[in-house]
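*Asks:* Task: produce atomic coordinates for the following.
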Amino acid sequence: MSLGFDFKVVLLTEDGDKNEDGSINATEMQEYVLKGIDSMEKMNEWFDRFDEQVAYPNEGNIKYDVGSDGMVVVIVKTQEVRSQVEDFITQTNNTNRSNV
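*Replies:* This next block holds a predicted model:
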C-alpha cells in the first residue's frame, strides 16, 4: 500500500574528528529521493539489497536510521563508501519502478 510519498535519503559524510562531547561533524550532506519507493514493502526490499550490496561489506564504516516519516539518514566514514551509496541510489532510481 502506497504511503503517498517517496522515501528520501540524507547522506552524511563524517569528518573523522570528534568534538569534546564525543559527537562527530558531517563535512558533506546530500539529499536523494528514492523514486518509486513509496511503501514499507518496497522500502524493505530496497534495504534488503542495500544491506547485501553496500552496508554489510562496509560494516563499521556506515550506519543508518529509518524514520517513520520516510526519511532515511545514512552516515558514512569514507568517500569510497559514500560513492558506493550514491551509485546504489542512482542505480535504484534508474531501474524500472515496477522492478523496485
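*Asks:* contacts and neighbour counts: CA atoms only from here.
*Replies:* Fine.
*Asks:* what's the closest non-adjacent residue to residue 6?
*Replies:* Nearest residue to residue 6, sequence neighbours excluded (C-alpha to C-alpha, 6 or more residues apart in numbering): residue 38, at 4.4 Å.
*Asks:* so that neighbour touches residue 45, yeah?
*Replies:* No. The pair residue 38 / residue 45 is not scored as a contact, 11.5 Å apart, by C-alpha atoms under 8 Å.
*Asks:* Give me the more crowded residue out of these two.
*Replies:* residue 38 (18 against 13; other C-alpha atoms under 10 Å).
*Asks:* Give me the secondary structure label for that one.
*Replies:* Following DSSP: H, G, I helix; E, B strand; the rest coil, residue 38 is assigned to coil.
*Asks:* distance of it from residue 7?
*Replies:* As defined by C-alpha to C-alpha, to the nearest Å, residue 38 lies at a distance of 6 Å from residue 7.
*Asks:* and for comparison, fold this next one:
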Amino acid sequence: MPKNNTYRMLVLLEDDTKINKEDEKFLKGKPGKMHEFVDELILPFDVDELDELNVWFDKFDAEICIPNEGHIKYEISSDGLIVLMLDKEIEGVVEKVKKFVEENN
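*Replies:* This is a model prediction of the structure:
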C-alpha cells in the first residue's frame, strides 16, 4: 500500500462534447469537455523529493508528452496529486504511460 506522501497520477481521457439541451440555456450551446477516469498510478517518489520528480518528468516529457504535443497535458499539485489528461483520440497512449511508470519506478 502506498504511503500518503507518495505522488499519484490520475489518468483521464478528455473528449469534446456538445452540451445537452438541459444545460444549453445556461451555456448557450458552447462545446464542453467530458473527462473519463482511466487509472491511478503510483509514482516512485515522495512529495518532498522534488529533484527526483523533475528528473522523472524530464524523461516523461521527452518520451510521452513531446511526441503527443497538443493532445496531452498534466497538472502537478504540491500535495502529491498529478492529473494527466489525454485526448480521447490518443487513448492508446494510456498503455505507454502505464509502461513508462512501471519501467521507471
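*Asks:* How close are the two chains, by TM-score?
*Replies:* Comparison of the two superposed chains (TM-score structural alignment, normalised by the length of the first structure) gives a TM-score of 0.77, and 89 aligned residues with a C-alpha RMSD of 1.8 Å.
*Asks:* Which helix runs longest in the first structure?
*Replies:* Ranked by residue count under DSSP state H, the longest helix found in the first structure is helix 79-94.
*Asks:* Any buried residues in that one, and which?
*Replies:* Using 16 or more other C-alpha atoms under 10 Å as the test for burial, helix 79-94 of the first structure gives 81-82, 85, 88-89, 92-93.
*Asks:* likewise stretch 77-92 of the second structure?
*Replies:* 80-88.
*Asks:* One more: stretch 26-33 of the first structure?
*Replies:* Those would be 26, 32-33, for stretch 26-33 of the first structure by 16+ other C-alpha under 10 Å.
*Asks:* Identify the residues contacting the longest helix of the first structure?
*Replies:* By C-alpha atoms under 8 Å, 6 or more residues apart in numbering, the surrounding residues in contact with helix 79-94 of the first structure are 11, 13, 32, 34-36, 50, 54, 58, 61-62, 76, 100.
*Asks:* One more: stretch 4-24 of the second structure?
*Replies:* With C-alpha under 8 Å, 6+ apart as the criterion, stretch 4-24 of the second structure contacts 27, 29-47, 79-88, 91, 94.
*Asks:* Tell me which helix or strand the residue most central in space within the second structure sits in.
*Replies:* Centroid-nearest residue in the second structure: residue 84, 0.7 Å away (criterion: C-alpha atoms, centre = their mean). Taking DSSP states H and E as the criterion, residue 84 of the second structure maps to strand 81-87.
*Asks:* That strand versus helix 93-103: what angle between them?
*Replies:* Strand 81-87 of the second structure and helix 93-103 are oriented at 150 degrees to each other (axes from the mean of the first three to the mean of the last three C-alpha atoms, to 10 degrees).
*Asks:* Understood, closing this out.
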